[in-house]
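*Asks:* From the sequence below, what's the structure:
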Amino acid sequence: MDPALLELLVTREMPFGKYKGRLIADLPGHYLNWFAREGFPPGETGRLIALMQEMDHNGLRPLLDPLRHKPRVYR
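*Replies:* Here you go, the predicted model:
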């Protein structure tokens, strides 16, 4: 698996639909499963949603936690 794809999951926002603006890594499982049943959109967005659905289905969401960027605290 390409590590760059995992990085995209935690940085790329959903560009359309009910969850527009939410990170693909943060899309709820029921929404990911809906795409799996109805069909993933074409292009990179569809490939990322399909990857996230596979990770969610197999309980692998926690693997993305170390890749999430935490906000910096300035003192």
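*Asks:* Going by C-alpha atoms from here, please, whenever you check contacts or count neighbours.
*Replies:* Noted.
*Asks:* Please verify my assumption that Glu13 contacts Glu7.
*Replies:* No. In this structure, Glu13 is not within contact of Glu7 by Cα atoms under 8 Å, at 11.9 Å.
*Asks:* The two: which is more packed in?
*Replies:* Using other Cα atoms under 10 Å as the criterion, Glu13 and Glu7 rank with Glu13 on top: 18 against 15.
*Asks:* Skip the chain neighbours and tell me the closest residue to the more buried one.
*Replies:* Distances taken as Cα to Cα, 6 or more residues apart in numbering place Leu23 nearest to Glu13, at 4.2 Å, with adjacent residues excluded.
*Asks:* Please give the structure of this sequence too, so both can be compared:
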Amino acid sequence: MQKEILLDLVTKKMPFGKYKGRLICDIPEHYLVWMHRKGFPEGKLGMWLNTMYEIRVNGLEYILIELKKKIQLGEL
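*Replies:* So this is what the prediction gives:
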């Protein structure tokens, strides 16, 4: 996975819908599952949501937790 994509997941916010304004990494799994069934939007947002879906269903959240901590501490 590209580092830039992971950084986007912990810094970019959802631009619309029920979770507008939330970081992509903080969107609940049930919403990602719903979006997966419905179809992710085109472009970067769709790629971010799909990546977040894959991270969640494969139990890889720990990757983002550590990255988010480093950003909050100003280490990145």
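*Asks:* Quick check: Tyr31 of structure 1 vs Leu67 of structure 1, distance?
*Replies:* 22 Å (Cα to Cα, to the nearest Å).
*Asks:* same question, Pro42 of structure 1
*Replies:* Taken as Cα to Cα, the span from Pro42 of structure 1 to Leu67 of structure 1 is 25 Å.
*Asks:* Compare these two (neighbour count), which wins?
*Replies:* Leu67 (15 against 8).
*Asks:* Thought Leu48 was touching Leu5 of structure 1, still the case?
*Replies:* Yes. Look at Leu5 of structure 1 against Leu48 with Cα under 8 Å: they come within range, at 7.3 Å.
*Asks:* Which parts of structure 1 are helices?
*Replies:* 3-9, 29-38, 43-57 (DSSP state H).
*Asks:* Which one of those lies nearest to Lys18 of structure 1?
*Replies:* Lys18 of structure 1 lies closest to helix 29-38 among the helices of structure 1, at 9.3 Å (Cα to Cα).
*Asks:* and that closest one, how far from structure 2 on average?
*Replies:* Superposed on structure 2, helix 29-38 of structure 1 shows a mean distance of 0.4 Å to its aligned residues (mean Cα distance after the TM-score superposition for structure 1).
*Asks:* now that helix: which residue numbers in structure 2?
*Replies:* Mapping helix 29-38 of structure 1 onto structure 2 (TM-score structural alignment) gives residues 29-38.
*Asks:* Check the gap between Ala36 of structure 1 and Arg12 of structure 1 for me.
*Replies:* 19 Å.
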